[in-house]
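Asks: 3D, please:
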Amino acid sequence: MNERRAAAWPPHSRFAVALTLALSLAGCNRFIGSPSHNTPVILISIDTLRSDHLPAYGYRGVATPNIDALRADSILYERAYSHVPLTLPSHVSILTGMLPADHGVRDNVGFRLADSVPTLQESLKKNGYATGAAVSAFVLRRETGIAKGFDFFDDNVEPMSGQSVNGQTVISRVQRDGAETLQAGQRWLDGQVGRPFFFFLHLYEPHTPYTPPEPYFSRYPNHYDGEIAFADAIVGSLIDDLKRRGVYDKSLIVLLSDHGEGLNDHGEEEHGIFLYREALQVPLIVKLPKSRKAGETVDTPVELVDVFPTILERTGTPVPKAGRRIGQSLLNFLNKGPIRPIYAESYYPRFHFGWSDLHSLIEGKDHYIRAPQAELYDLAADPAEKKN
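Replies: As a prediction, this is how the structure comes out:
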């Protein structure tokens, strides 16, 4: 508003507008609660999990009672999208609130997060939080730079020497059982009584090779679903533990995935190359303290870089000045919110095969993929993206 226009408003009118805005904000906080730097924060990442393979999103091929129970206490985002279908760069986007071009990590190998890029855990630590993480995959080891800002970072997924094949040692372990990862995190949680904490738990189920333990291996002929069932059991163990500690009700819990899985929908068994919906659309479930807005569903498209400002907002933590961020608080979308273009990329085909890198934009119902032969899909009429 310019000075001339402001002068035309009577003082009592300007006061009325200010009062209306203040009451609006107060009403918003009444429904979602006020920010608090004492709120425990738990971020659960279930690697390689397509949202359309969860009952919470309408799937009937697997039972996930623990994620279902968490969803009942939470807000579910129906259309949440990753920015890159690879573990390391996607998690860096989650923990920095930045797109890959801005944080600089474009692939699982050959990149390291720069010390100058602020992270979520560094910001929370400055706000008095204890910060701990336990990860399940070698690709998220501390040497990637992702550990900076964590007081505790358990990445005990050291490669174990296997057989020698053609004179080269084959690495036989690049991941660990998620239950083992949770146990490492729980030992750290034991020391956080009475103080605010941020705990990041990363599970590598249902990533390949799809070898869930019994009874899930026998129960589910589709072993990808079997791994999802096992991941659900681990989530249940964590939730039960938080309840025993008396912190579940007051916690902010975010459950998500870094990317999806091809499952041959478009000829890709796993992930990393293509940017179709099955690789980018992920679950995103947000439980507020006291389960405020429990059971709500948001159908406006959101993106993984929105997680960063959401957690900072709800904990009263200042947003770092360094770095370019485009994300918004996920709570802004409870009343629809703006439709934004959501960007994704994959340089994996270029770096590993010398093919073209791929880029995509999702805006509302439209999904444009920039490739050697451009593709455009109507996600409302053609959610499987079969008709270009």
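
Asks: contacts, neighbours, all on C-alpha from now
Replies: OK.

Asks: buried residues in the helix or strand hosting residue 24?
Replies: Here residue 24, judged by DSSP states H and E, is contained in helix 11-32. Burial within helix 11-32, assessed by neighbour count using 16 or more other CA atoms under 10 Å, is assigned to residue 32.

Asks: Just checking the distance from that helix to the centre of its chain.
Replies: 33 Å (CA atoms, centre = their mean, to the nearest Å).

Asks: what's the next secondary structure element after it?
Replies: Next along from helix 11-32, by DSSP H and E: strand 41-46.

Asks: do you know how far residue 174 is from residue 71?
Replies: 31 Å (CA to CA, to the nearest Å).

Asks: just residue 87 next, same as before
Replies: 24 Å.

Asks: Going along the chain, name the helices of the chain.
Replies: With DSSP state H, the ranges of helices along the chain come out as 3-8, 11-32, 65-72, 87-96, 100-103, 120-126, 178-189, 216-219, 223-244, 277-280, 307-314, 348-353.

Asks: Let's compare: structure for the following, please.
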Amino acid sequence: MQRIILTFTLILLSLVQLSCQTNDKTSILLIAVDELSVADVNCNQEQGAGSRSGFHLLCKESVRFTHAYTPSTLSVPTLSSVLTGLYPFQHKVRHNGGPGLAAEADLSSELAVRNGYRTSFFSGGAPVFRKSGLNQGFELFDDNIVPNFNSFFRPLKKTSAQFLQWLKHDAGSSPFFSILYAPDLAYTTTVTTTDLGETRNLSFESQVDEFDESLYDLLKQLKEQGRWDKTTVILVGLSGHNVEERSGELSTTNLHSENTQVALLIKPAQSKKRDEAIYWKIDQNVSLVDLGRTLYDLLGETNLDGDNSDFPSHSLFGVLKSPVAHWPEDRTILVESGWAAWRNAGPMKTAAISNHVLYINDEKPKLYNTLLDRFEVNPLPLLQESILPTTTKLQGLLRKYQFPAYIDPNSEWMTKMSLPFSRWMRADQEALLLRDLKRLSNNQPRSLDLLNWTAQIALNQKDWDTLKNLGTKNKITVWQYVGEKNLNIKNAKTSDACLTLLTMKELESSYLKECGDPLFLELIDWLRADVRGLSKETQRKKFERSFKNYMLDQEIQRANIAMGLTWDTSRDNTFAPSRVELALHLPELAKVRAQAYKALATIDEED
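Replies: Coordinates of the predicted model:
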């Protein structure tokens, strides 16, 4: 009996010890935000009573890094660096397309699982999906975003709600390691409202205000649930943003500070209450690769493989306890953009930073003293004597790792990527978009993309002269035919194998095979159901669902163009009028068109 009691006591003590160990662990919440630069989080601004600012809550208890740099201008490579503590050239993810992070990569999320943490990742939308490989180590990787015609992303407010539900029902009292990805700030044409129900203007600043309030609600919930003190909360920008377009630079390949210097605030967990909250700033240069090493440190792993003496990374764990940085100010930080190589528009673009010297590795290198030239508008001579040793070091490192000198994309790329997001995405600017596309297409007459984009917007705007002229000039007879029919030009004819099915008395299978356009054939099955011996109502519903999916895909393609082609979409980036759209714009199908487009707004309710 004594032996049984002793055994039971030992088991009980082991369980108590295990429980204590689990409870001693602190949680980690990382909120990763596209286009959140260091300038967007103002910790010096006084907040009035009743202000709902998540930035302010964090500022009061955080270590703020004023010179944090992203390793890449693209989201997926940067998140890969945050989860591995490695630069993109080390983990091999250089852009937002496939194949993504390799399965053999060791992620901090996997370490968290091994150490008994509950893990989750909530994505707000493109380009961060499971196919990126970022799902490794997360028990829940929630990328279930269903885009619609009003929104292509899940705002932080909804993402936070999903996270809090998971926290309540799955994580419980266990320590957790969670990431929330928020693309909110990129969508400057999204309508938001204040608490008073007032509609904000459409601007980047309005999106920041909406995000700030959503962040406040999330952090307040953590406080009310008693999780705040036991959670390290990290707010990090994955990229900056261009307040004004920089001449000769695409936003996707811009390696100047406005696009690479990002917000980074870390609110450390505290096992016991401090007399004063942690509130200081670190002005030395850091990379988000350092943040990756810090996550390992927070999870109890300090000896990481893969460090590089030329581009060293350092855990930020020490400065969460004392405002003294222990890494050299002149260490080299690497920044890159793999966009041009991904899109076959040019090679990788790289830059190196040491202390206050920025070296951009272009075909004609650019050198800046960021201390004296804050906005980087006055490049220095490469032989500037005062910083020549630093310049020589940076040049040597980039050559050592065979990073090629960057050559600007050809004039077609520079032209077609020149229009701002709002021009593409605001309905009240579509007429101006057409005007701009016509001008750009005239300047680049051999650009197939610009031709297709101009034709699509001309169709949307019912600019029949432009559609007809584009068809005539480029020998695209379907465009010419639809334009002429709407201009009431006599003898307008088409020999297109699909469009002729609209008027044929007999629909033989051989004619149907010649069309070869599945969506158009579904339209024919609806319109010619009597001839085909089909149920008209059944075929109508079938077509409307397929048409809705097609039109939604078109809108996604359009948004991707507006974003600078940074998404890995499901098909080629073709944004051009389809036969179905063209056919529905024929005068004789006006009623059919009205019914089909009306169905786009109601089909979701039926689902």
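
Asks: on that earlier part again, so for residue 174 and residue 71 of structure 1, which residue has more residues nearby?
Replies: Each of residue 174 of structure 1 and residue 71 has its neighbours counted (other CA atoms under 10 Å); residue 71 has more, 22 against 14.

Asks: Please name the nearest non-neighbouring residue to the aligned partner of that one in structure 2.
Replies: Using TM-score structural alignment, the partner of residue 71 of structure 1 in structure 2 is residue 59. Computed as CA to CA, 6 or more residues apart in numbering, the closest residue to residue 59 of structure 2 that is not its neighbour in sequence is residue 43, at 5.6 Å.

Asks: Trace the one you found over to structure 1, please.
Replies: Counting by TM-score structural alignment, the partner of residue 43 of structure 2 is residue 56.

Asks: For the residue nearest to the spatial centre of structure 1, which non-adjacent residue is spatially closest?
Replies: By CA atoms, centre = their mean, structure 1 has its centre lying nearest to residue 256, at 4.1 Å. Spatial nearest neighbour of residue 256 of structure 1, chain neighbours left out: residue 284 (4.5 Å); criterion: CA to CA, 6+ apart.

Asks: Need the counterpart of the one you found in structure 2.
Replies: Using TM-score structural alignment, residue 284 of structure 1 pairs with residue 264 in structure 2.

Asks: separation between the residue nearest to the centre of structure 1 and residue 81 of structure 1?
Replies: 10 Å.

Asks: any residues in contact with both of these two?
Replies: Shared contacts of residue 256 of structure 1 and residue 81 (CA atoms under 8 Å, 6 or more residues apart in numbering): residue 282.

Asks: sorry, back to before: if I follow the layout properly, the match of residue 71 of structure 1 ends up in contact with residue 279?
Replies: Yes: with contact defined as CA atoms under 8 Å, residue 59 of structure 2 counts as touching residue 279 (7.1 Å).

Asks: outside of stretch 424-437 of structure 2, which residues touch it?
Replies: 189, 422-423, 450, 453-454, 457-458, 461, 558-559, 561-562.

Asks: Any of those buried? List them.
Replies: Looks like the contacts of stretch 424-437 of structure 2 have 189, 422-423, 450, 453-454, 457-458, 558-559, 561-562 buried, using 16+ other CA under 10 Å.

Asks: re the thing from before, with distance to residue 228 of structure 2 added, can I get the contacts of stretch 424-437 of structure 2 in TSV?
Replies: Listed next are the contacts of stretch 424-437 of structure 2 as TSV, based on distance: CA to CA, whole Å:
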residue	distance to residue 228 of structure 2
189	33
422	38
423	42
450	51
453	49
454	52
457	50
458	53
461	52
558	41
559	37
561	40
562	38
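
Asks: Filter those residues down to the ones in helices?
Replies: Per DSSP H, these map to helices at 422-423, 450, 453-454, 457-458, 558-559, 561-562.
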